[in-house]
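Engineer: The following block contains a protein sequence and its predicted model.
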Amino acid sequence: MIQRPVLVSSCLAGIPCRYNGKAKANPAIVEAVARGDAVAACAEELGELSTPRPPAEISGGDGNDVLEGRAAVLDVNGEDVSRQFVAGAQKVADLVQREGITEAILQDRSPSCGCGSIYDGSHSGKLVAGDGVLAALLKRRGIKVSGSPAT
């Protein structure tokens, strides 16, 4: 049986792509990428957002709502970056399909990658139930999505 690689958030693989220009490396994930057991991708960078960039949160819902046009991803300055988040999520979803990937491990609480809980859009640190844009799109496509393991 051929084992497919797992998709992982680039920041977990040690790539400095987070909004603040830093990584959030998880040693096990860094090793998995080095072995070829995982493929790293950052939906925000693939959506052509710069690194570093103003922090962003979903306002008015979660990633499913953004995909349906009922909510928006707004940065801390109030700029709507929904288009970039959706475009980047689509590029990652296309990669997943091309590579035959069936599982993803994503960065917790992110407006792209959050799985199960995300920030509420107020930029106050409050969490609410929901998924980020990428996590929502991958789940719609039948991909098993989980949050990052503890380091």
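Structural biologist: Perfect, thanks for sending it. Only a predicted model underlies this, so the values are computations on that prediction, with no experimental measurement involved.
Engineer: from here on, contacts and neighbour counts on C-alpha atoms
Structural biologist: Will do.
Engineer: So which bits of stretch 99-107 are buried?
Structural biologist: Within stretch 99-107, the residues scored as buried using 16 or more other CA atoms under 10 Å are 101-107.
Engineer: how about these in a markdown table, adding secondary structure?
Structural biologist: Formatted as a markdown table, those follow (DSSP: H, G, I helix; E, B strand; the rest coil):
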| residue | secondary structure |
| --- | --- |
| 101 | coil |
| 102 | coil |
| 103 | strand |
| 104 | strand |
| 105 | strand |
| 106 | strand |
| 107 | coil |
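Engineer: I'd like those residues laid out as a markdown table, including distance to residue 33.
Structural biologist: What follows is the buried residues of stretch 99-107, written out as a markdown table (distance: CA to CA, whole Å):
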| residue | distance to residue 33 |
| --- | --- |
| 101 | 14 |
| 102 | 16 |
| 103 | 14 |
| 104 | 13 |
| 105 | 12 |
| 106 | 14 |
| 107 | 15 |
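Engineer: Touching, residue 136 and residue 63? I think so.
Structural biologist: Yes: between residue 136 and residue 63 there is a contact under CA atoms under 8 Å: 5.5 Å.
Engineer: And the buried residues of stretch 99-107, which is closest to residue 145?
Structural biologist: residue 104 (4.8 Å; CA to CA).
Engineer: do you know how far that closest one is from residue 86?
Structural biologist: 17 Å (CA to CA, to the nearest Å).
Engineer: now for the host helix or strand of residue 8, which elements pack on it?
Structural biologist: Here residue 8, judged by DSSP states H and E, is contained in strand 6-9. Here strand 6-9 is seen to pack against strand 38-41, strand 103-106 when contacts are counted using 3 or more CA pairs under 8 Å, 6 or more residues apart in numbering; DSSP states H and E.
Engineer: Of all residues in this structure, which one is nearest the centre?
Structural biologist: When CA atoms, centre = their mean is applied to the chain, the residue found nearest the centroid is residue 113 (2.4 Å).
Engineer: Show me the one of the helices and strands packed on strand 6-9 that comes nearest residue 16.
Structural biologist: strand 38-41 (11.6 Å).
Engineer: this is the other structure I want to compare:
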Amino acid sequence: MQPVLVSACLLGRPVRFDGTHRQANSAILLRWLSEGRVVPACPEMAGGLPVPRPAAEIIRGIRGAQVRAGVARVLTQSGDDVSAAFVAGARQALALAQAHGIRIAVLKDGSPSCGSTNVHDGTFTGTRVAGMGVTALLLREAGVQVFSELQFAKADAALKALERSAVK
């Protein structure tokens, strides 16, 4: 049975910057939980950030690759640079995925860590732009298929395809 990496906040864990969660209302997620497939992860906490913590956004760049390369930074609204924690958390999430043989992940979109289709634009106004967070990018580069919380059906289809190909 193929495990799936899922953002801890989507599982109802209060790990977001403001101490809340974004529990996903998904029958697919409930099935995965009942099957024992889900491996929870919060890259920001794994990178050493506390809960609660100041909101952070990718500044001067909209891609996780730019943060990893040192071209863009992840900053709090007051200007504290938390890039190292985001990169460390991404590496921890990748290590977790590799340890469990994970090839599918469902992560919280919009996050500078987990965003897979969009991230906040760095202005702290709630504006989102196309781009990927540091963790989503690192996982994708390692061959993990990354989906947002709005793509459970696509993630489930990819999971079933992986399992079918493993049986052959």
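Structural biologist: Looks like it arrived, so ask away. A quick note: this is a predicted structure, and the numbers were derived from the prediction, not measured.
Engineer: Could I get the full set of helices for the first structure?
Structural biologist: Assigned by DSSP state H, the first structure shows helices spanning 27-35, 43-46, 63-67, 82-99, 133-140.
Engineer: For these, give me JSON lines that also has distance to residue 11 of the first structure.
Structural biologist: JSON lines is the format used below for the helices of the first structure (distance: least, CA to CA, whole Å):
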{"stretch": "helix 27-35", "distance to residue 11 of the first structure": "10"}
{"stretch": "helix 43-46", "distance to residue 11 of the first structure": "11"}
{"stretch": "helix 63-67", "distance to residue 11 of the first structure": "19"}
{"stretch": "helix 82-99", "distance to residue 11 of the first structure": "14"}
{"stretch": "helix 133-140", "distance to residue 11 of the first structure": "14"}
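Engineer: rewinding a little: report the set of residues contacting both of residue 136 and residue 63 of the first structure.
Structural biologist: Common neighbours of residue 136 of the first structure and residue 63 (criterion: CA atoms under 8 Å, 6 or more residues apart in numbering): none identified.
Engineer: So those two - more neighbours on which side?
Structural biologist: Set side by side, residue 136 of the first structure and residue 63 give different neighbour counts by other CA atoms under 10 Å, the larger being at residue 63 (32 against 25).
Engineer: show me what contacts the nearest residue to the more buried one once chain neighbours are set aside?
Structural biologist: Closest residue in space to residue 63 of the first structure, ignoring its immediate chain neighbours: residue 133 at 3.8 Å, by CA to CA, 6 or more residues apart in numbering. Residues near residue 133 of the first structure by CA under 8 Å, 6+ apart: 62-64, 66-67, 85-86, 89, 111-113.
Engineer: go again using 10 Å as the cut-off
Structural biologist: 43, 58, 62-67, 73, 82, 85-90, 110-115 (CA atoms under 10 Å, 6 or more residues apart in numbering).
Engineer: same thing with residue 146 of the first structure?
Structural biologist: Applying CA under 10 Å, 6+ apart, we find residue 146 of the first structure in contact with 8, 103-108, 113-116, 135.
Engineer: do that again at 8 Å, thanks
Structural biologist: 104-106, 115.
Engineer: Same question for residue 154 of the second structure.
Structural biologist: Residues near residue 154 of the second structure by CA under 8 Å, 6+ apart: residue 147.
Engineer: Residue 145 of the second structure versus that one, what's the distance?
Structural biologist: Counting by CA to CA, the gap from residue 154 of the second structure to residue 145 of the second structure is 10 Å.
Engineer: same deal with residue 105 of the second structure?
Structural biologist: Relative to residue 145 of the second structure, residue 105 of the second structure is positioned 6 Å away (CA to CA).
Engineer: The second structure: which residue goes with the residue nearest to the centre of the first structure?
Structural biologist: In the second structure, the residue matched to residue 113 of the first structure (TM-score structural alignment) is residue 114.
Engineer: Does that match touch residue 120 like I think?
Structural biologist: No: using CA under 8 Å, residue 114 of the second structure is not in contact with residue 120; the gap is 11.3 Å.
Engineer: now for residue 12 of the first structure: what does it line up with in the second structure?
Structural biologist: Residue 12 of the first structure maps onto residue 10 in the second structure, by TM-score structural alignment.
Engineer: so what's the closest residue to its match other than its chain neighbours up against?
Structural biologist: In space, residue 10 of the second structure comes closest to residue 23 once its chain neighbours are excluded; the distance is 4.1 Å by CA to CA, 6+ apart. Going by CA under 8 Å, 6+ apart, residue 23 of the second structure touches 9-13.
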